[in-house]
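J.: Sequence first, predicted model second:
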Amino acid sequence: MPVMKAQSVQTSHLEPASVSDTEAVPLSDLRGLLEQAIESLGYTEKEVDVIVEAIMWSQLRGNSQGVIKIPSGAFALPPGAGPAVVVQDSPGIASIDGQQCLGMLALHRATKLAVAKAKQGGVGVVGVNNTASTTGALGHWVEQIAEAGMVGVIMCQSPEYVAPHGSTEAIFGTNPIALGCPSDEGPFLIDLATSAQSWYSLFEAKEKGETVGGDIGYDALGDPTTDPGKILDGGAIRTFDRSYKGSALALMVEILGGALAGGAVEDKGAARNWGSLVAAIDPASLGGAAAFRARVSTLLRRVKAARPASGVAEIRLPGENSAQLAERCRAAGVVPMSSRLYEQLRAAAASESGRRASAAAPPSNADHQTSVSPEQPSTSYAQQNGAAGGRPGYAMATRLVHPPKVTSDPYGAVSPPLYQTATFEQVSAVECGPYDYSRSGNPTRTQLEAHIAQLEGAARSFAFGSGMAALSAVLRLVRSGEHVVAGDDIYGGTSRLLTRVAPDLGISVSNVDTSDAQALREAMIPGKTKLVMLESPTNPRMNICDIAGLTAIAHEGGALVVVDNSILAPTFQQPLALGADIVMTSATKFIAGHSDVTGGLLSVKDPQLAERIYFYQNAEGSALGPFDCWLAMRGLKTMALRMERQAATAALIANWLQAHPLVRKVNYPGLPSHPGHALHAAQASSGGSLLSFETGSVEASRVIAEEAELFKITVSFGSCSSLISLPCYMSHASIPAALRAARGLPDDLVRISVGIEDPTDLLSDLDRAMRKAMEKIGMEAAVPGIDLHEAQTGTQRERQLLQRIAELEAQLQQT
């Protein structure tokens, strides 16, 4: 007899609804409506998939964690919600700060992380805190652990809904617990609330106008009631067995799922900090996975074959009824649902259709940040940068100032403390605290990494001693005999890594023009290409590639995608939201911002991939030191202000250079004349503050760099100070001259990194230096003087023209 994928269901105390009130909803229709309804709340495509799958799992089983949660508002996110981030990590145990994200998403991440740890070390335990919304049916998540061949245990707390036995005052949550394990016939699951009835089943009964059993709960006065509304309105639910045993189990879930995981233990509704604990155990670590599965199957068969008591027709396994219901629904292709609930779901989905219809017109370049003068802040900046990965919440500038709280501080310092230490004293000789050695972890680094993960919309972020150390860790993901594809206009250090280090590791590399999608497709070697490395804009020619499009091609070929986003940082572009797997941002540049830190940051979307990156960071000792982490955190607070000012000035300089007789070509994606301008505007919110130009004369370019007084001759960019360089003689000098020529990188190229100085002073300084250069090469220096007001009004005229074009396009679409 096959063992059921079983989930125990609460004994129903609801009066059955009449058949006329129930509709058979096609599963395909249900999924489509759910996707539209959840998408309307602002979730990303991948988040929608996770949430819908959890809802479908419950709905198929008649579980109260299904569609009923849509009209109850369970999926709405509070302002400022961020992605769940790992804040403490060790080989077998981790802690996740949910940052008020949807509980389902936090539990999804915790489940994957626990399984990954169990595969590596036999046991994985993950605590989750700082969530205040639905986790869905725990059976859904524990089934995933069992399907991975592990034994799973999950428990979570919730606000005060349940009274301890003998009391009428709510102290506990409904505190569900789920356990699962593999068997030869498939996962076996138990999922039960420690309350007599779940909160949502009471809500569902209230919505239907039904009553519940008289022993389910109390009203606000402490009297037993059959009215679910009175139980929910200040009353209390009883424990599932109405005895001290059930009360004891609820208490232990409160302790392990709440107190141990870091959740609140009093006034949980106001604290909005509900905890969960996820554990995965690999049976292979205890003597063999196959033998364990066989023993489980034997036990389950014995239970099914046990002699029934008088009046019992069949011994049922926990959850067998709900599992059979799910199978019948799948076979029929429909699921039963009340007409009222179905109508509410359709209304929620319709609101998404209307929202998308109103937003169907393409965005106008009139709101592109590169076309905005300092006096005209763009509203699209706040809209496009509201949160990493498109998540609703505070604007980027606000989140830069207010990092997530992931480390404890008894004194409440406004500026995060600096833990400038190599080692940490332990609790005892046999018990370790959360930190032991700063190579493996340091509270200051934890704070920086959690903040960056929130800004990037990543599962985890990692701080390295340099950007090249970070990219070297990414290269570790590629094995000998495998293949990497990279752009042909890349940072000199990256080029050195790929041309001189990668071959020694047995890794082959192809360089292509990433503005040509077909070139990437042709460079991919089936079964061998494992990594695609992108830059957009590129350094130093400022070429643009379609990050989302190239990522799709790479993923089709089974390759990971890493994007060097140092030129724009998460302030202006978020590659993970465009589909990339990893984003690297140099902390040396805009993040620290003051030319006093050398560092690199990796942000990783997938938790299991993040585990691999952490292993290399720790094993190879490449982590950023605590003081540099502290300086980077300080820089984050002013990053938006600095980058906005720098980008606005860069746009003025680019426009001025474009009209200069000494300049043959300006490379700046914020210029409408740039060939990648439209694509750049679609995936980034600013042209940034890095630009390059050609003069046609190496001597002229040399004089410009040497005569400029406010532009320091040096490599790098993103500093408060303006910088100037000739890349072929500095940052890209390690690339052979013949290869530079083949890639279209001319020796006369001048690169400028615009600082935060006064725009007029910078333009005047450049003007003087360029006049000197023109004299040096015998060119007439008849150049009009600098008129900053005219440059700004020209930009304003450009904005007005773009706005008018957008209006005409909208009118055409309506006709």
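T.: Right, received. Where do you want to start?
J.: CA only for contacts and neighbour counts going forward, please
T.: OK.
J.: quick one: buried residues of stretch 330-349?
T.: 334-338, 341-342, 344-346, 348-349 (16 or more other CA atoms under 10 Å).
J.: now that stretch: how far from the chain's centre is it?
T.: 31 Å (CA atoms, centre = their mean, to the nearest Å).
J.: start to end distance for that stretch?
T.: 23 Å (CA to CA, to the nearest Å).
J.: got JSON lines for the buried residues of stretch 330-349, with secondary structure too?
T.: Formatted as JSON lines, the buried residues of stretch 330-349 follow (DSSP: H, G, I helix; E, B strand; the rest coil):
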{"residue": "Val334", "secondary structure": "strand"}
{"residue": "Val335", "secondary structure": "strand"}
{"residue": "Pro336", "secondary structure": "strand"}
{"residue": "Met337", "secondary structure": "strand"}
{"residue": "Ser338", "secondary structure": "strand"}
{"residue": "Leu341", "secondary structure": "helix"}
{"residue": "Tyr342", "secondary structure": "helix"}
{"residue": "Gln344", "secondary structure": "helix"}
{"residue": "Leu345", "secondary structure": "helix"}
{"residue": "Arg346", "secondary structure": "helix"}
{"residue": "Ala348", "secondary structure": "helix"}
{"residue": "Ala349", "secondary structure": "helix"}
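J.: Present these as CSV; the columns should include distance to Leu788.
T.: Shown next, in CSV, are the buried residues of stretch 330-349 (distance: CA to CA, whole Å):
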residue, distance to Leu788
Val334, 67
Val335, 67
Pro336, 68
Met337, 66
Ser338, 66
Leu341, 61
Tyr342, 61
Gln344, 57
Leu345, 56
Arg346, 55
Ala348, 51
Ala349, 51
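J.: If you count residues, where's the longest helix of the chain?
T.: helix 626-658 (DSSP state H).
J.: Check which element follows that one along the chain.
T.: Going down the chain from helix 626-658, the next helix or strand is strand 665-667, by DSSP states H and E.
J.: same for that following strand, what does it pack against?
T.: If contacts are counted by 3 or more CA pairs under 8 Å, 6 or more residues apart in numbering; DSSP states H and E, strand 665-667 sits against helix 626-658, strand 690-694.
J.: Check it against this one:
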Amino acid sequence: MHNWSLKSSIKTHCLDTPRFLPLKTCQKTSSWDLLVALKHCTVQVRSPSRQLLQSRISAMSGVNGSARSVSGTTSAPQELEVKIAVEELKQLCTSGLRALGHSEQDCSVIADVLMYAQLRGNNQGIIKIPTGGVDRLPEQKPPTVEHETRLSALINGNDSAGIVTLHNAMQLAKVKCREAGFGIVGTNHTSSSTGALGYYVSEIAKDGLLGFAMATSPEFVAPHGARQPVFGTNPIACAVPSGSGAPLVVDMATSAYTLFGLFEAKTAGRDIPEGVAYDSQGLPTTDPAAALPTAGGAIRVFDRSHKGSALALLVELLAGAAVSAAVEDKMSEKNWGNLIVAVDPGLLGDPAAFRSRVDAVLRRVKSAATVPGVDEVILPGERGDKIMEECLRTGMITVEANLLRDLRAVAARAPAVRQPAAASGRRLSTRLLHMASSVEDAYGPSAPPIYQTATFKQPSSTENGPYDYTRSGNPTRTMLEEFMAQLENADRGLAFTSGMAALTAVCRLCGSGDHIVAGDDLYGGTSRLLSWSVPNQGVEVSNVDTTDIAAVRAAIRPGQTKLVMLESPTNPRMQVCDLKALCELAHSVGAIVCVDNSIMAPIYQRPIELGADICMTSATKFIGGHSDVTAGILTVKGEELAGRLAFFQNAEGAGLAPFDSWLCLRGLKTMALRMEKQVANCEKIVKFLEAHPLVKRVNYPGSPSSDPAGYEIQRRQADNGGSLVSFTTDNVEVSKRIVEDTKLFKVTVSFGNVVSQISLPCFMSHASIPAEVRAARGLPDDLVRISCGIEDAEDLIADLDQAMKGAMQSVGMNPTQPDASDRLAPSSREAELMQKVADLEARLRAMEGAQQS
């Protein structure tokens, strides 16, 4: 029987399960549930509020407030909470996962999901690490896509972590939804927890999509009227985007309690609420140990009725039977299922109008007249969000002491790794001059020293120092590698003798029988590597238009594609790829993503932050900046992956020399200053080119008239359009005349120099690509590429102008009296032409009308 007077005393009505409780969101709505949950909360309700609430609850309900010891006997009440910095807890979480054997990439994903729950007071958090909920199985393999259509996919987890598998499914569902408005992905063959489903659906909703998820697990929950466990805790979640803030997230278990709630209560030595579980005899119990399935106990369905049992059964069918997961003896089969769905509300109308209607509904619920004694109506997820906001505001979180002790014990077993330096919060131009390094010099030089040596003295004949042979490592190179990792927010940096040496090491990650997907508009050297060298390793390469996500998805071979290589903007056509979406697509099938970021550099675009595993920057370009050094730098997410690449760097002798490393270090100091001027010059030159009669098309990602779709993507993922532009004239001889008649532009390959450069890529940087392949990829011979330097923009434009006037004369155009339409940008010329056509049609209709009359 519900105790409605208690609700008046607590002054709240719970549409949301209090997410600071050891219960999943929205699984409780009654006053009695609120009573027992608050009674047994130890983490988030703080004194004196907690003491006040508990004293009221005890006085009104008479429920015993004793704590249970770990052995199961009762003892005096204990306050076993400690505060810890949020960032420290996340680091402990990551270390614990590393100790369990997870890769760095998987650690990052799992930690994000667990911390999502922990910050909201949800017991799907860090409790999973010391209790076996996210253990890594020795036999696990990366998840693979076993069945796929345009709208759907089925992923075999191959015994990988449930969180990682469902994360891949979420990414793939979003990709399909972006392409077709709907995406549904099922998973099977996982045998560890998927964590709080609210995380996955909220990630979907951040993209303006509707998200749905459900998951099965081993037999922990008894159907209504039974004492034998048949169901899992079978959570279900939904997220709805709103127009005024965070999405509405409903995340609830179909069980009255969660398995990890039992573990948490047992660890803390406290009772569980009455009525949520049975012991082995089918009798109600408050002893978490007796309720565990290993003791023959069972958890009850969330509402203790046939309705809750029916919902649990529905999840069992949709996230179990429908996805080919185990339906009997799920624990021994280790084959648990999940289902995740993404839906574009635009399928049913205007998405903006939909979000506006969502806001209207939520406002109506929040403003509904309350019953006496209730101050406000609480929406699903609202309490958890407030708890998270408070944790992030203060930087502190409260954790049960025994749990923290156990987590520290697991984390202590983690192998040591080099941590990337934390970002200081300063702007990039400042960080370039004040970056930290592990390299120390006794004399405190104001400029980094050049350790120009091949070998280093060792401490003794049986001890090794930090450096021994420069091929394996050198302090000057270490400084450069550390600085680049800091700029990219990566875990590690690796400096190579050239950009191509760096990309060659990346391709070494693939072996015979593997498959690489790469763009069809690539730097010529990269194209040569992928078409001539890599196939000799037994690796197959597919080149596709990476601006077309559907084409990339069609090219990927689940289980065989191990690497996706991207450029954005591409070289030399300046096409823009949606890096975030492509990373999600690649990761959904277990592929690694490498992005060549040479055109933007970390000053204006950071692919690691967009989801890439590896970022390659040609330091020959903007980092060196003066065309006096050849180098390439990889920045890598994940120490394990970085370690593999470092092995190739050392084994193949591709590490950057000390003096070249020093030149890059010097260049970094002025990189932001140079690039700012180069971009400003380029934007002025683009306007000049767009208005010139000789120019048929301008390729520049910072101009909406060049490629509107690409321009919008570039705005999202980069700070500007960069300092490279290409254009066509539809006449090779005209383009050749322009290039050769300029005075200030160096006719040469490469880009990023302080001196402006101009070239015909098809005859220079991309000449190694066969002519028929260039034509098939839309790379015309008349394409001119300009890399803007730091000269005065007016001088550069005047130089181009005189060269183009000469080219106009060569084809019989009058450079002094161009047609009025020639002064217009291509889009304006088209508009004027269409207007002339319309005027002619109107005159013809008038003439026809006059004749008929």
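T.: Looks like it arrived, so ask away. Treat the numbers as computed from the prediction; the structure is a model and nothing was measured.
J.: Quick check: TM-score for this pair?
T.: Aligned and superposed, the two chains score 0.55 in TM-score terms (TM-score structural alignment, normalised by the length of the first structure); 491 aligned residues with a CA RMSD of 4.2 Å.
J.: before we move on, the earlier item: switch the helices and strands packed on strand 665-667 of the first structure over to a markdown table; also include distance to Ala470 of the first structure and mean neighbour count.
T.: Listed next are these as a markdown table, based on distance: least, CA to CA, whole Å; neighbours: other CA atoms under 10 Å:
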| stretch | distance to Ala470 of the first structure | mean neighbour count |
| --- | --- | --- |
| helix 626-658 | 14 | 23 |
| strand 690-694 | 22 | 25 |
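J.: Take these and write them to JSON lines, including distance to Val126 of the first structure.
T.: Converted to JSON lines, those look like this (distance: least, CA to CA, whole Å):
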{"stretch": "helix 626-658", "distance to Val126 of the first structure": "25"}
{"stretch": "strand 690-694", "distance to Val126 of the first structure": "42"}
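J.: and of the ones you listed, who's closest to Leu498 of the first structure?
T.: When those are compared by CA to CA, strand 690-694 sits nearest Leu498 of the first structure, at 23.9 Å.
J.: With adjacent residues omitted, what lies nearest to the residue nearest the centre of the first structure?
T.: The residue lying closest to the centre of the first structure (CA atoms, centre = their mean) is Gly457, at 2.7 Å. Distances taken as CA to CA, 6 or more residues apart in numbering place Ala388 nearest to Gly457 of the first structure, at 4.6 Å, with adjacent residues excluded.
J.: neighbours of the one you found, just the number please.
T.: Neighbourhood size, Ala388 of the first structure [other CA atoms under 10 Å]: 28.
J.: can you tell me how far it sits from Leu471 of the first structure?
T.: 22 Å.
J.: where along the stretch 201-350 of the first structure do the strands fall?
T.: For the stretch 201-350 of the first structure, the strands defined by DSSP state E, counting those that start in this stretch occupy 217-218, 224-225, 236-237, 274-281, 334-338.
J.: Where does Val399 of the second structure sit: helix, strand or coil?
T.: strand.
J.: Would you mind finding the match for Val679 of the second structure in the first structure?
T.: Aligned by TM-score structural alignment, Val679 of the second structure pairs with Ala647 of the first structure.
J.: same question, Thr455 of the second structure
T.: So, by TM-score structural alignment, Thr455 of the second structure is matched to Thr423.
J.: cool, Ala310 of the second structure as well?
T.: Going residue by residue (TM-score structural alignment), Ala310 of the second structure aligns to a gap.
J.: Check Ile769 of the second structure too.
T.: Per TM-score structural alignment, Ile769 of the second structure is aligned with Ile735.
J.: ok, now which ones touch the closest residue to that match other than its chain neighbours?
T.: Using CA to CA, 6+ apart and skipping the chain neighbours, the partner closest in space to Ile735 of the first structure is Gly492 (6.6 Å). Counting by CA atoms under 8 Å, 6 or more residues apart in numbering, Gly492 of the first structure makes contact with 731-735.
J.: what's the distance between Gly492 of the first structure and Gly457 of the first structure?
T.: In terms of CA to CA, Gly492 of the first structure sits 28 Å off from Gly457 of the first structure.
J.: for Ile582 of the first structure, same thing?
T.: Taking CA to CA, one finds Ile582 of the first structure at 11 Å from Gly457 of the first structure.
J.: Name the residues contacting each of the two.
T.: 576, 605.
J.: Grab the nearest non-local neighbour of Gly755 of the first structure.
T.: Closest to Gly755 of the first structure by CA to CA, 6+ apart is Ser722, at 4.1 Å.
J.: What is the burial count for that neighbour?
T.: Ser722 of the first structure has 23 nearby residues by other CA under 10 Å.
J.: picking up where we left off before, so the residue nearest to Gly457 of the first structure makes contact with Leu455?
T.: Yes: if you go by CA atoms under 8 Å, Ala388 of the first structure and Leu455 touch, sitting 5.3 Å apart.
J.: Please enumerate the shared neighbours of those two.
T.: With CA under 8 Å, 6+ apart as the test, Ala388 of the first structure and Leu455 both reach Pro570.
J.: if we can go back for a sec, and the residue nearest to Ile735 of the first structure, what's its match in the second structure?
T.: Aligned partner of Gly492 of the first structure by TM-score structural alignment: Gly524.
J.: Compute the distance between its match and Ser827 of the second structure, please.
T.: Gly524 of the second structure is 30 Å from Ser827 of the second structure, by CA to CA.
J.: With Leu210 of the second structure instead?
T.: Distance from Leu210 of the second structure to Ser827 of the second structure, by CA to CA: 37 Å.
J.: quick one on the thing from earlier: which stretch among the helices and strands packed on strand 665-667 of the first structure comes nearest Pro403 of the first structure?
T.: helix 626-658 (9.1 Å).
J.: Please name every helix or strand in contact with that closest one.
T.: Right, helix 626-658 of the first structure is packed against helix 396-401, helix 443-456, helix 569-572, strand 665-667, strand 690-694, helix 759-776, helix 788-814 by 3+ CA pairs under 8 Å, 6+ apart.
J.: same thing but at 7 Å, please
T.: helix 396-401, helix 443-456, strand 665-667 (3 or more CA pairs under 7 Å, 6 or more residues apart in numbering; DSSP states H and E).
J.: Among these, which comes closest to Pro228 of the first structure?
T.: Closest among those, once you apply CA to CA, is helix 443-456, at 39.5 Å.
J.: Over which residues of the second structure does that closest one lie when aligned?
T.: Going by TM-score structural alignment: helix 443-456 of the first structure matches residues 475-488.
J.: That stretch vs the first structure, mean deviation?
T.: Aligned to the first structure and superposed, stretch 475-488 of the second structure gives a mean residue distance of 0.7 Å (mean CA distance after the TM-score superposition for the first structure).
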